[in-house]
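> Everything below, folded, please.
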Amino acid sequence: MIFYVEIEDEEPGKETSVPGDLCREFGFDPEKVAYAVGEKTLLLLNKPTNVEVNLKITGDEGIRQCNLLYRQIDSPTDVLSFPGFELQSPEEFDDAWERYAEECTNPESGNILLGDIMINARRVKSQAEEYGHSEKREFAFLVAHSMLHLLGYDHGTEEEGERMEKLQESVLRALGITRDS
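This is a model prediction of the structure:
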């Protein structure tokens, strides 16, 4: 699995090659945590690991702009997920994997582009405080949540939401990421 991580300063389009102002105070390496969570999610669900995911860490304004553009919602959110291929349910993943493999394969790496994730660093900080757990746990939770969306999971119904919640918690538990870590 490959995670390509881009960290954006507060102003959209102003990229940095080292963790930007939004991530400097995190007590963890976002790239390492994202990789561990992504890999564990795939392994727990018995999915192929020869995938690539693009992760952009941004602020309120960057994610608000994408939320408006892609969801027609003019407000910031905590996380957005953009699957590499259309799935109506996670059960469709294996068929879609074979169907889209060729057109979604990176010719340089041979990996399949699973999709893109955008995380709002400001929400990581505020939600961690609100829920009484670490920023690392909040970040890991959002990555797990997005990985599940990339694999076809959704939370449109109460049953689907409970299913996703259990899977997210299983991933974090398997990595030893607790409310205090």
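> contacts and neighbour counts: CA atoms only from here.
Will do.
> check contacts around the residue nearest to I63 when sequence neighbours are not counted.
Nearest residue to I63, sequence neighbours excluded (CA to CA, 6 or more residues apart in numbering): P76, at 5.6 Å. By CA atoms under 8 Å, 6 or more residues apart in numbering, the contact set of P76 is D60, E61, I63, R64, Q65, N67.
> Save the residues you listed as TSV, and put in neighbour count and distance to E160 too.
TSV is the format used below for these (neighbours: other CA atoms under 10 Å; distance: CA to CA, whole Å):
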residue	neighbour count	distance to E160
D60	19	27
E61	16	30
I63	25	25
R64	20	26
Q65	17	28
N67	18	22
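> Which ones among these lie within helices?
Counting by DSSP state H, the part of the contacts of P76 found in helices is D60, E61, I63, R64, Q65, N67.
> I have a second one here; can you model it like the first so I can compare?
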Amino acid sequence: MSLMIDFIDETNEVSESDIKTIEQLLQFAAKKQEVDEESEVSITFVTNDRIQEINKEYRQKDYATDVISFAMEEMGEGEMELLGVDMPRVLGDIIISTAKANEQAEEYGHSYLRELGFLTVHGFLHLLGYDHETEEDEKVMFARQREILDEFGLQR
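Down below sits the predicted model:
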């Protein structure tokens, strides 16, 4: 199983080693979630200022957040599903604030890489339809996140 991942580091701060680990984590998560082979996802690492701009523009929330996901498979109003088209599955985009990842890693007492992994898996599960709007949904999503991270080896 092979996920096609496009990494964009607007901060120029994420190490090649961290990107490689995040890629391996996403491949692991895709296998665990039985995602179609050759599905596509993009990961963009940004500053707090940039994620605040995105959060304000798309979610009408004027503050920096840690991760935002844009699922491509959610149908918007007036959109039509393409059937019978032999194209790869495009899951969507995950945008992560590296500054927030650093802040939260320190706050929670674990490594920057563990926090980056958590935010990546969190965003990835959102792309697959998981959510945490209700307490029940949150339990399901957070349990799945923890399971993936623990099995991969990025425990708290």
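> In terms of distance to D95 of structure 1, which of the contacts of P76 of structure 1 ranks first?
Among these, N67 lies closest to D95 of structure 1 (CA to CA), at 29.1 Å.
> from what I can see that closest one touches S81, true?
No: using CA atoms under 8 Å, N67 of structure 1 makes no contact with S81, being 10.3 Å away.
> follow-up on the earlier one: check the secondary structure at the aligned residue in structure 2 for the residue nearest to I63 of structure 1 for me.
When structure 2 is aligned by TM-score structural alignment, P76 of structure 1 is paired with A64. Following DSSP: H, G, I helix; E, B strand; the rest coil, the label given to A64 of structure 2 is coil.
> same deal with the one 4 residues further on?
Here I68 of structure 2 is strand, with the state taken from three-state DSSP.
> I'd like the distance between it and E151 of structure 2.
According to CA to CA, to the nearest Å, I68 of structure 2 stands 24 Å off from E151 of structure 2.
> and T41 of structure 1, what element?
Take DSSP states H and E as the rule and T41 of structure 1 turns out to sit in helix 30-44.
> buried sites along that helix?
P30, V33, A34, Y35, A36, V37, G38, E39, K40, T41, L42 (16 or more other CA atoms under 10 Å).
> Just give me the residue right at the centre of structure 2.
By CA atoms, centre = their mean, structure 2 has its centre lying nearest to G123, at 2.6 Å.
> Can you find the partner of M147 of structure 1 in structure 2?
Using TM-score structural alignment as the criterion, M147 of structure 1 maps onto F124 of structure 2.
> Correct me if wrong: its match contacts M72.
No: using CA under 8 Å, F124 of structure 2 is not in contact with M72; the gap is 11.8 Å.
> Between the two, point out the one with more neighbours.
Taking neighbours as other CA atoms under 10 Å, F124 of structure 2 and M72 compare with F124 leading, 27 against 15.
> how about that one, what does it touch?
F124 of structure 2 sits next to L26, S69, I94 when contact means CA under 8 Å, 6+ apart.
> Quick check: the gap between the aligned residue in structure 1 for Q145 of structure 2 and D74 of structure 1.
Aligning on TM-score structural alignment places Q145 of structure 2 opposite Q168 in structure 1. Distance from Q168 of structure 1 to D74 of structure 1, counting by CA to CA: 27 Å.
> who's more crowded, these two?
Taking other CA under 10 Å, Q168 of structure 1 and D74 do not tie; Q168 has more neighbours (22 against 13).
> Quick check: closest non-adjacent residue to that one.
Distances taken as CA to CA, 6+ apart place A144 nearest to Q168 of structure 1, at 5.6 Å, with adjacent residues excluded.
> Using the three-state scheme, assign the one you found.
Relying on three-state DSSP, one would call A144 of structure 1 helix.
> I'd say it and G38 touch.
Yes: applying CA under 8 Å, one finds A144 of structure 1 in contact with G38, separated by 6.7 Å.
> which residue in structure 2 lines up with R123 of structure 1?
In structure 2, the residue matched to R123 of structure 1 (TM-score structural alignment) is K100.
> Is that match in contact with D49, as I believe?
No: in this structure K100 of structure 2 lies outside contact range of D49 using CA under 8 Å: 10.7 Å.
> and D137 of structure 2, what element?
Counting by DSSP H and E, D137 of structure 2 is part of helix 135-152.
> what's the average distance of that helix to structure 1?
Compared with structure 1 after the fit, helix 135-152 of structure 2 shows a mean deviation of 0.8 Å (mean CA distance after the TM-score superposition for structure 1).
> hmm, who's touching that helix?
Outside helix 135-152 of structure 2, the residues touching it (CA under 8 Å, 6+ apart) are 25, 28-29, 32, 117-118, 121-122, 125, 130-132, 155.
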